[in-house]
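Trainee: Sequence and predicted structure below; questions after.
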Amino acid sequence: MTEKTISEKAEAIYRSAIVCDLTLPWSSGPPDGRAKALNDVAEAGINFISLTMGTDFSTTHDTLRLIAAERARTAASGNLVFVETVEDIADARRSGRLAVGFHFQGAGPLANDVELIPVFYALGVRHMILAYNQRNRFCDGCFEVNDGGLSRLGMRAVDELNRVGMILDCSHLSYHSSMQIIDRSSAPVMFSHSNADAVLPSFRNIKDDQIVACAEKGGLIGVCGAGKFLTASQESTVEGLADHIDHIAGLVGDSNVALGLDAVYYPEVFYRLYAERRDAYPADVPPPPWNYFDQGELRHLPDVLLARGYSDESIVGILGGNFLRLASRVWKPVDDAWPTGKY
């Protein structure tokens, strides 16, 4: 934690915002660290956190068990609110509790069956990445050499995700996959945790035309705090976040910027998974240890953005308001997720 002071104005802005973090890796982490991880999120002043409940490496069975465990945790806790609607996030903020939502980083839990999408939507999954770095039956990930984009199955998934109201997330996808999803989707999409390739070239960061296409569709880009995708020094800093925010805002306006910090409470497990899945990462990805963003540092972001000329309103939007606007536009009532006249 830095020793920098926080100005009264920055503190007031932070307190007035509904602070949303769109990405906290979860499914691979040890269960005994989860309660502390959620407490750390709340202590950082974050109001809504979205947990990764499944990846391309997850089975349907394991995903359902994890969802059951986390739904039980929120139900039993007096400090957590499970999120199904945007109003749930606002209610949690008013009552001083942490709002908890779910997402997938990869389509593994679907087992190639798009008819499971409404099931997972009903269980609380509110945004989904179709592939994690590599190719699967839905589309190509950002590490593929030959970028084939969406498959026919992927197209069906896009249509079904649109129908139920789950946000399509293009982080970790290949260039063509993301651009084809943006073009096909009838709803705005997002990159939940992606940075600007123009600021730091990386297989995981996105090109300017991806940013523009996403914004033109009404979507947003969540800036990622993982050091290896944030700064040339691989440090995870507030200033690094601001550099990517500046670039994206300069292209499409700050109303299309959000936060997907991608903090990791179990780095040692991540390092082991990296060693086991080397084929999922390019050779130029630096070996561990890696730097992840300290969520407690997020309170310093308003001061950094104020110094760069951002208005109070813009900062509140970046901290969470922009995401809430997108969710209000895309999320649908759970009862409407079930297909009619099919069974």
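Mentor: Good, I have the coordinates. Nothing here was measured: the structure is a model prediction, and the numbers come from that model.
Trainee: going forward, measure contacts between C-alpha atoms and count neighbours the same way
Mentor: Noted.
Trainee: which residue ranges form the helices in the stretch 151-300 of the chain?
Mentor: For the stretch 151-300 of the chain, the helices defined by DSSP state H, counting those that start in this stretch cover 152-164, 175-184, 208-216, 238-252, 267-276.
Trainee: Tell me which residues of the longest one come out buried.
Mentor: Going by neighbour count (16 or more other Cα atoms under 10 Å), the buried part of helix 238-252 is 238-249, 252.
Trainee: could you dump the helices of the stretch 151-300 of the chain to a markdown table with distance to G33?
Mentor: Conversion of these to a markdown table gives the following (distance: least, Cα to Cα, whole Å):
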| stretch | distance to G33 |
| --- | --- |
| helix 152-164 | 32 |
| helix 175-184 | 33 |
| helix 208-216 | 35 |
| helix 238-252 | 25 |
| helix 267-276 | 11 |
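Trainee: residues near L259, how many?
Mentor: Other residues within reach of L259, judged by other Cα atoms under 10 Å, total 27.
Trainee: try the one 4 residues further on
Mentor: Each residue near A263 was counted by other Cα under 10 Å, and the total is 24.
Trainee: mind checking how far it is from L326?
Mentor: 22 Å (Cα to Cα, to the nearest Å).
Trainee: Which helix in the chain has the most residues?
Mentor: helix 60-76 (DSSP state H).
Trainee: Which elements pack onto the helix or strand following that one?
Mentor: Going down the chain from helix 60-76, the next helix or strand is strand 80-82, by DSSP states H and E. In terms of contacts (3 or more Cα pairs under 8 Å, 6 or more residues apart in numbering; DSSP states H and E), strand 80-82 is packed against helix 60-76, helix 86-95, strand 98-105.
Trainee: Please tell me how far the shortest one is from the chain's geometric centre.
Mentor: Centroid separation between strand 98-105 and its chain, computed with Cα atoms, centre = their mean, to the nearest Å, is 9 Å.
Trainee: orientation of it relative to helix 60-76 in degrees?
Mentor: 170 degrees (axes from the mean of the first three to the mean of the last three Cα atoms, to 10 degrees).
Trainee: Can you name the element that comes right after strand 98-105?
Mentor: Next along the chain from strand 98-105, counting by DSSP H and E, comes helix 117-122.
Trainee: which helices and strands sit right next to that following helix?
Mentor: helix 152-164.
Trainee: Flag every buried residue along the helix it packs on.
Mentor: Per 16+ other Cα under 10 Å, helix 152-164 contains these buried residues: G154, M155, R156, A157, V158, D159, E160, L161, N162, R163, V164.
Trainee: so who does the residue nearest to the third one when sequence neighbours are not counted touch?
Mentor: Excluding its sequence neighbours, the residue lying closest to R156 (Cα to Cα, 6 or more residues apart in numbering) is V114, at 7.2 Å. Residues counted as contacts of V114 (Cα atoms under 8 Å, 6 or more residues apart in numbering) are R156, A157, E160.
Trainee: Put this next to the previous one:
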Amino acid sequence: MKMNSMALASTLLFSVITVAEEHMVDEMLASPGASRTDFEMKPRPTEEKEFPAYIDYLVEVAEPRSEAERAKDAELQKRYRKAIVMDSLFVGAPGFPAGFSAELYETAIQHSIDNKFNFISATITNGPPEDTPEVVKERMAGVNQYWKERDDRYVQVFGLDDIEKARKSGKLAVMHNFQSMMPLGAEGNEEEAIANLREYHKLGLRQLNFTYNIDTPYADGGVSNSDGTDQGVHGPGEAVVKEANKLGIVVDCSHSSNQTCIEAAAMTRKPMILSHSNLMTYQPIDRNVSDQAVKAVAATGGVICVNFIGGFLNPQGLARPYDIAKHVQYIRNLVGPEALCHGSDYVYNYADTLLWILRNPKNFPVEMGYATPSHMGKPGEVWGVVRELEDTYGWTEAEIRGFLGENLLRVYKANWE
């Protein structure tokens, strides 16, 4: 699929920052006076008895910024108070993941509200074997009821009008996403998958990933990026893409293999997304994506949303604002500022989720950076990133507004209208 003229022009226009210039900025920000943090990269344990102490350490080192640093965000939030702020990947709903309690969910939501978010795309499943179609449908129905009973706080998103309705009423727009197609049917039967997809759509599914790292009947996952086995999208996955385009479900290829992203971009007739992915260029792990995958997604008119997890940003596990902005700027140079957004990927019940991850190494490979010492940035870290984009890279107000939410909204609009 050819890159559209706007994306091509932007690629040429924004390739002015050279690799040498980026290295110079890196050296400046790594100096003793810069705001950086280092911590011990302890090896991930495999014995259950070692998990509690290790989890305590990971929680201890997770914060990327101090409260004093975050206090400076107020000025930016005021300046961009009329901007739409959208999180393309907020992990969790009451009961998911790892027994996410309603109380903790409300704490998480309040963080997003306090940080001026208008919209979150919330993961309701990432496709573990126990998430059968019956289980996921029941969970979605339960969360839908939860949101409905709290309509003074939430507006569930079924279409564009709901996002605008939420903004006008000062409420938070909330939407379901899946991080795997496996809940469509674990065997990859096309007829079953399409029937389930239609039911999920009625329940509010509006964003759908192929797979959560592993190879499935629908597509190959990130685990196949470096072992020579990457076969991209499989037959059932292609059928799901076609139906998703018809229904108005945004196709997402984070966690998938690079070839899956490239092939999906050729299949889709609507803009697609990488909802929470970072670059192999700066952190060469299979969880991340290649330049070719980034270009393919952008060529659909789609967007690439960076996440705020240090282990996916660099080998040091750092997620300071500059570490995140560095990925954003690189993508801008590849495909232009209109192809950028952010998906925090933060898990609020972090300790419980770490235990789940450590007990399921197949789905959360250590080689991909899971459950390793790392900063874990909450959604509000986006304001530190905005400051870096303005101060270090000279982004304009219009470009920042695109990054905060307008670019992602454009993709949703193209899929839902």
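Mentor: Cool, got the structure. Given the structure is predicted, the values throughout are model-derived calculations rather than measurements.
Trainee: and of the helices of the stretch 151-300 of the first structure, who's closest to I18 of the first structure?
Mentor: helix 238-252 (18.2 Å; Cα to Cα).
Trainee: against the second structure, where does that closest one fall?
Mentor: Alignment of helix 238-252 of the first structure against the second structure: residues 321-335, by TM-score structural alignment.
Trainee: contact partners of that stretch?
Mentor: 7-8, 10-12, 14-17, 278-279, 282, 291, 294-295, 298, 306-308, 313-314, 337, 339-340, 381-382, 384-386, 388-389, 393.
Trainee: Report the buried members of those.
Mentor: Using 16+ other Cα under 10 Å, the buried members of the contacts of stretch 321-335 of the second structure are 7-8, 10-11, 14-15, 278-279, 282, 294-295, 298, 306-308, 313-314, 337, 339-340, 381-382, 384-386, 388-389.
Trainee: follow-up on the earlier one: closest one to N79 of the first structure among the helices of the stretch 151-300 of the first structure?
Mentor: helix 267-276 (25.5 Å).
Trainee: what's the average per-residue distance for that closest one once overlaid on the second structure?
Mentor: Superposed on the second structure, helix 267-276 of the first structure shows a mean distance of 1.7 Å to its aligned residues (mean Cα distance after the TM-score superposition for the first structure).
Trainee: Any buried residues in that helix, and which?
Mentor: P267, F270.
Trainee: what's the matching range in the second structure for that helix?
Mentor: Using TM-score structural alignment, helix 267-276 of the first structure pairs with 350-359 in the second structure.
Trainee: what does stretch 91-101 of the first structure give?
Mentor: Against the second structure, stretch 91-101 of the first structure falls on residues 165-175 (TM-score structural alignment).
Trainee: what separates the matching stretch from the chain centre, distance-wise?
Mentor: On Cα atoms, centre = their mean, the centre of stretch 165-175 of the second structure falls 20 Å from that of its chain.
Trainee: And it, end to end?
Mentor: Using Cα to Cα, the two ends of stretch 165-175 of the second structure sit 14 Å apart.
Trainee: And that stretch, what's buried?
Mentor: K165, A166, R167, K171, L172, A173, V174, M175.
Trainee: Looking at those residues, which is nearest S121 of the second structure?
Mentor: M175 (4.8 Å).
Trainee: Might you report the residue contacts of the closest one?
Mentor: I120, S121, A122, Q156, V157, F158, G204, L205, R206.
Trainee: ok, average deviation of the one helix or strand L408 of the second structure maps to from the first structure?
Mentor: According to DSSP H and E, L408 of the second structure maps onto helix 407-416. By mean Cα distance after the TM-score superposition for the first structure, the fitted helix 407-416 of the second structure averages 0.6 Å away from its aligned residues in the first structure.
Trainee: Give the buried residues for that helix.
Mentor: In helix 407-416 of the second structure, residues buried by neighbour count (16+ other Cα under 10 Å) are N407, L408, L409, R410, V411, Y412, N415, W416.
Trainee: Minimum distance to K4 of the first structure: which of the helices of the stretch 151-300 of the first structure has it?
Mentor: With Cα to Cα as the yardstick, what comes closest out of the helices of the stretch 151-300 of the first structure is helix 238-252 (11.6 Å).
Trainee: so the longest helix of the first structure aligns onto which residues of the second structure?
Mentor: Using TM-score structural alignment, helix 60-76 of the first structure pairs with 133-149 in the second structure.
Trainee: Superposed on the first structure, what's the mean shift for that stretch?
Mentor: Looks like 1.4 Å for stretch 133-149 of the second structure (mean Cα distance after the TM-score superposition for the first structure).
Trainee: Just the residues contacting that stretch, thanks.
Mentor: With Cα under 8 Å, 6+ apart, stretch 133-149 of the second structure has contacts from 93-94, 124-125, 153-156, 183-185, 196, 200, 203.
Trainee: Could you do stretch 208-222 of the first structure as well?
Mentor: 22, 175, 178-179, 182, 187-198, 248, 251-252, 255-261, 322-323, 326.
Trainee: make it 7 Å
Mentor: 179, 182, 188-194, 251-252, 256-260, 326 (Cα atoms under 7 Å, 6 or more residues apart in numbering).
Trainee: and it, how far apart are its ends?
Mentor: Across stretch 208-222 of the first structure, first to last residue, Cα to Cα, it's 14 Å.
Trainee: for stretch 140-155 of the first structure, same thing?
Mentor: 12 Å.
Trainee: before we move on, the earlier item: buried set for the match of helix 60-76 of the first structure?
Mentor: In stretch 133-149 of the second structure, counting by 16+ other Cα under 10 Å, buried: P133, V136, K137, R139, M140, V143, N144.
Trainee: For the residue opposite K228 of the first structure in the second structure once aligned, give its distance to P379 of the second structure.
Mentor: By TM-score structural alignment, K228 of the first structure lines up with G311 in the second structure. According to Cα to Cα, G311 of the second structure stands 16 Å off from P379 of the second structure.
Trainee: can you check S180 of the second structure too?
Mentor: 22 Å.
Trainee: Looking at these two, which one has more neighbours?
Mentor: S180 (28 against 24).
Trainee: Who's the closest spatial neighbour of that one, skipping the chain neighbours?
Mentor: S180 of the second structure sits nearest to T211 (Cα to Cα, 6+ apart), 4.1 Å away.
Trainee: can you confirm the one you found is in a strand?
Mentor: No. Assessed with DSSP: H, G, I helix; E, B strand; the rest coil, T211 of the second structure is coil; it does not lie in a strand.
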